[in-house]
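Undergrad: coords please:
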Amino acid sequence: MRLAHGRPSLRQNVLRHVLVWLGLAWLLGSIVTVGVGQWFTQRAFDRALLDDAHLIASKVEVRDRQVALQLTPGELHAVLFDQHETMLFSVRGADGALLAGDRALPPPAASLSDTGHRFRQAEIDGRSFRLVVLAVNRPVPFTVTVAQSTSERAALLRELLAFSLAPQVLLLGVLAWRLRRSITADIAPLSQLRAAVEERQAGDFTPVPVRADSAEVHALAQSINMLMERLEESARAQREFTGNVAHELRTPLAGIRAQAEYGLRHRDPEVWREQLQGIAASETRASQALDKLLALALAYEAGTALQLAPVRLDHAVQEAVLRFLPRADRQGVDLGAEGVDAPSTVQADLTLVEGILDNLLENALRHGTTGADGRPVVTVAVQREGERTVLSVQDNGPGIPPERRSEMLKRGVRGVGQPSSGTAGGVGLALVTFYAQLLKAPVSFGSGPDGRGWRCAIVFGG
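TA: Prediction:
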């Protein structure tokens, strides 16, 4: 099977690589087998040829320094008998003169040492022969040459190749078939994984089920599932970001619209100027909020830890109280701060700290000012507890029952006494929890010291 763009499949690549190296190993093994078989075959035939030369040399007699072969034609025929090969011999003196045998045999190329012998190849009458030259020195030197045609040797070598290489070829074919089945079975989980990923619908981040016997395929499946988890987290972060933008921009945009409508209903330029100033201020707050959310979303999407830096918590609290003080005065709320006279520095991010304070104060002024006893009070406090610094916002409103506190952290849930306020009280608290998690600062929600009201505390350091 070939995949897209004409590329070979993984099975074809693996099978090709394995079979190429198996084929090379088989070829090398065959060459070694042929070489070893030829060496042993040559050695066996040469040993018999040398034995014939020694037998003929033993029948040579020397009389009055004359050399003579003492073999009858029948005895010579028996010595050199070979059913398949042609046998030739010659006996020559020290001067190279032929004393007995066939003249077709060439004389020795050079004199040999005492009782030495030498093998070589020769062409005689167009046929290939194997020769052995035996030198004898007792007391008159002479040489005995015995030659044998090589057709039988070649036939024996061909048979050796046929009987040794043919089974190897068959074995290689069986091995290739078995490898193909095994490789197909081993990479089948990859095909299953590809099919599972291709069939996956957008927004479906459930783990991909894969049955894998190999560690590599199992690791790949785990990596894909981990990627699915990161994609799910990214999608969840995008949804959170969308909700955060909607929450943070709803109030300033509504204010801009209300101020614009109010200005359109009046013809007094002073009213227009006042409303335009309010619109500009609301737009500035909306832009700042959007910038904060964008920076937060980028940091969250990148998966990188925020660069924490020293933050003067007392200054941040004072500035937040000053921002909300005009609104608190209009609502008749006693908004104050405690513990901000002494410097208090924590490792945090100023943007997130401001987001926490703004959301908590917004929530307190919106939902915590319906207390039945006296004037509504909202207090922002900074307390030092050993190595830890606690930032808290508390009101004296009706509070929230313990069974509803976790529910209030969900977006879109309204606070007590706000059935139709048109604002989502739980959104701000969800953002506070999210910001505190990014700062690695534990957050807790509960009642005030006297059991009334609503209190949120964020612990820095320690």
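Undergrad: CA only for contacts and neighbour counts going forward, please
TA: OK.
Undergrad: Doesn't Val197 lie inside a helix?
TA: Yes - counting by DSSP: H, G, I helix; E, B strand; the rest coil, Val197 is found in a helix.
Undergrad: Spatially, which residue comes closest to it, not counting chain neighbours?
TA: Take Val197 and drop its neighbours on the chain: the residue closest to it by C-alpha to C-alpha, 6 or more residues apart in numbering is Val208, 7.5 Å away.
Undergrad: can you tell me how far the one you found sits from Arg194?
TA: Distance, Val208 to Arg194, using C-alpha to C-alpha, to the nearest Å: 10 Å.
Undergrad: Can you pick out the residue with more neighbours from these two?
TA: Val208 (18 against 13; other C-alpha atoms under 10 Å).
Undergrad: list the buried ones in the helix or strand hosting Ser128?
TA: Using DSSP states H and E, Ser128 maps to strand 127-137. Of the residues in strand 127-137, 129-136 count as buried by neighbour count, 16 or more other C-alpha atoms under 10 Å.
Undergrad: run this one through as well so I can compare:
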Amino acid sequence: MNSIRIRLFVILLATTGAVWLLAAAWIYASTQAEVERVLDARLMEAARMVSSLITDHRIEPSAAVDAAIANAPPPPFKQADGSYSRQLSCQIWSLQGSLVSRSESAPETSLASHTDGFEETEIDGERWRVYAVVNPTLGVRVLVGDSLEIRDRLIGDVIKGLLVPGIVILPVLAVLIWVSVGRGLAPLTRIAEGLAGRSASELHPIDDGTVPREVRPVIRALNSLFGRVAEARDREQSFTAYAAHELKTPLAGLKTQAQIALRTDDSTIQREALSRISTSVDRTSRMVRQLIDLAAVDASQGAAKDEPVDVAVLVGEIASELETQLAANEVHVAMEHADRTPQPAVLEADRILLRLAIRNLLENAIQHSPKGAVVRCRVSESQSEVVVEILDQGPGIPVADEARVTERFFRGSKASGHGSGLGLSIVQMALDRLGGNLTFERGGTWFVARASFPI
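TA: Predicted coordinates:
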């Protein structure tokens, strides 16, 4: 049952039905008890009237019986066929056990035993509710009884008259509940129609001032999602524009150098052109790989898979992978352990993100180091974090540029022209996913890039 409307309808209808059943049970029990009480009171009054007429007015017992039946209080409900008017039956018995008088509807057999008060008996297969009162002055016993069959039919008719309207109303109530639930959910329908009518570029927030309070959390969550999607779209558009611009320049250079090599017969010029082509291809390949790395970091959001990683071993693996670049730049990598402890610096983190952060940080240091320089890699561990420090002998980052060096395609005021401006951006994004931090420090002749990862 995936429909909110149907679910609410079923819940409300079931609740209403349960309440109605409880009310019907209560009406049945209370009405039955009340009608029984009224009918019993009628029996008592009729019996006492007969006894009083005999005693006070000194009339004949048969006349007293007829007068009591005729003047008995009317029943609370009268059937259409008048059967209840023939219900009461009266007998007068002497205390010695002889029948003195009886009403027309009363049997000749005694309606009750020789006890006073109320009693239920069965005579010739018919059940009776009888009230007996003794008149010691005249030495008689007055019995007034109801036929329980007629009494039960009367009670059933009274209860039916109360419950049938409720049963008839239930279908009407179900229709009203269905319509009311539909009207209550109308704001959701309007919101759905508004969203369905939007184009892919319409990411402005929904006005939550006119929606019901219960729906506002959903609207706010949608608005938050729209904001994130809009930011991602703007970021991707900017990324695409920058990437196209950055790839356009080296590709144009490649074409120019290739044309030079094709048009000249001078082997020296050809070698120089081919060398520039090789350098440009390396740079373009690095840029493309960094673009792929950037996409990988973006795709890792919400999908990180943590595992134990020996950071020092990982740094060594990355340095080995960069041997070709190290040889081309004539740079040497030296591994150091700042704490000088034999225990490995193990970090519970996403290996892919960790590798991207360290690789781009190390590659950035190699790219900006002079020929013959040494790049030092230092791994240390404390109780709260693992720190990877990359120390190079390059020009470093001007203080004025430190706030922007992690922006995409930002090269800085002292850029050498060899980088794409993506390396530190990838490092910062990966660290953000890992909960780490990136800082820079100038220490003598060494420039230090420090990446810290929480344990």
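Undergrad: Quantify their similarity with the TM-score.
TA: The TM-score (TM-score structural alignment, normalised by the length of structure 2) is 0.61; 421 aligned residues with a C-alpha RMSD of 6.3 Å.
Undergrad: gap between the strand holding Ser128 of structure 1 and the chain center?
TA: Here strand 127-137 of structure 1 is found 69 Å from its chain centre; the criterion is C-alpha atoms, centre = their mean, to the nearest Å.
Undergrad: by contact count, what packs against that strand?
TA: Judged by 3 or more C-alpha pairs under 8 Å, 6 or more residues apart in numbering; DSSP states H and E, the packing partners of strand 127-137 of structure 1 are helix 10-58, strand 117-124, strand 141-149.
Undergrad: Sort out which residues of the last one are buried, please.
TA: Spelled out, it's strand 141-149 of structure 1. For strand 141-149 of structure 1, using 16+ other C-alpha under 10 Å, the buried residues are 141-149.
Undergrad: Quick check: Ser85 of structure 2 is in a helix.
TA: Yes - under three-state DSSP, Ser85 of structure 2 falls within a helix.
Undergrad: Show me which of the buried residues of strand 127-137 of structure 1 is closest to Glu248 of structure 1.
TA: Proximity of the buried residues of strand 127-137 of structure 1 to Glu248 of structure 1 was ranked by C-alpha to C-alpha; the top entry is Arg130 with 104.0 Å.
Undergrad: so who does that closest one touch?
TA: 119-122, 147-150 (C-alpha atoms under 8 Å, 6 or more residues apart in numbering).
Undergrad: Not counting sequence-adjacent ones, nearest residue to the residue mapped onto Ile31 of structure 1 from structure 2?
TA: For Ile31 of structure 1, the aligned position in structure 2 is occupied by Tyr28, per TM-score structural alignment. Leaving aside its sequence neighbours, Tyr28 of structure 2 sits nearest to Ile159 (C-alpha to C-alpha, 6+ apart; 6.2 Å).
Undergrad: Distance-wise, check the one you found relative to Ser85 of structure 2.
TA: Remark: distance between Ile159 of structure 2 and Ser85 of structure 2 (C-alpha to C-alpha) = 19 Å.
Undergrad: neighbour-wise, which of those two wins?
TA: Taking neighbours as other C-alpha under 10 Å, Ile159 of structure 2 and Ser85 compare with Ile159 leading, 19 against 14.
Undergrad: which secondary structure elements does the helix or strand harbouring the more buried one contact?
TA: In the assignment (DSSP H and E), Ile159 of structure 2 maps to helix 148-184. Applying 3+ C-alpha pairs under 8 Å, 6+ apart, one finds that helix 148-184 of structure 2 makes contact with helix 4-56, strand 126-135.
Undergrad: Which of the ones you listed sits closest to Arg183 of structure 2?
TA: Closest to Arg183 of structure 2 of those is helix 4-56 (C-alpha to C-alpha; 9.9 Å).
Undergrad: now the angle between strand 126-135 and the closest one, please.
TA: With axes from the mean of the first three to the mean of the last three C-alpha atoms, to 10 degrees applied, the angle from helix 4-56 of structure 2 to strand 126-135 works out at 40 degrees.
Undergrad: Can you check the distance spanned by stretch 438-450 of structure 2, start to finish?
TA: One end of stretch 438-450 of structure 2 to the other measures 6 Å (C-alpha to C-alpha).
Undergrad: Show me what counts as buried in that stretch.
TA: 438, 440, 446-450.
Undergrad: returning to that earlier point: can you report how many residues lie near the match of Ile31 of structure 1?
TA: Neighbourhood size, Tyr28 of structure 2 [other C-alpha under 10 Å]: 19.
Undergrad: Okay, helices next: where are they in the stretch 151-300 of structure 2?
TA: Using DSSP state H, counting those that start in this stretch, the helices of the stretch 151-300 of structure 2 run over 186-196, 216-263, 267-299.
Undergrad: So for the shortest one, what gets flagged as buried?
TA: What it means is helix 186-196 of structure 2. So for helix 186-196 of structure 2, nothing qualifies as buried (16+ other C-alpha under 10 Å).
Undergrad: For that helix, which outside residues touch it?
TA: So helix 186-196 of structure 2 is in contact with 211-212, 215, going by C-alpha under 8 Å, 6+ apart.
Undergrad: ok, now stretch 420-439 of structure 2?
TA: Under the criterion C-alpha under 8 Å, 6+ apart, residues 246, 287, 290-291, 293-294, 297, 301, 349-350, 353-354, 356-358, 360-361, 363-364, 405-411, 449-454 lie in contact with stretch 420-439 of structure 2.
Undergrad: and the buried residues of stretch 438-450 of structure 2 as CSV, adding distance to His332 of structure 2 and secondary structure?
TA: Formatted as CSV, the buried residues of stretch 438-450 of structure 2 follow (distance: C-alpha to C-alpha, whole Å; DSSP: H, G, I helix; E, B strand; the rest coil):
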residue, distance to His332 of structure 2, secondary structure
Leu438, 23, strand
Phe440, 21, strand
Trp446, 15, strand
Phe447, 16, strand
Val448, 16, strand
Ala449, 17, strand
Arg450, 19, strand
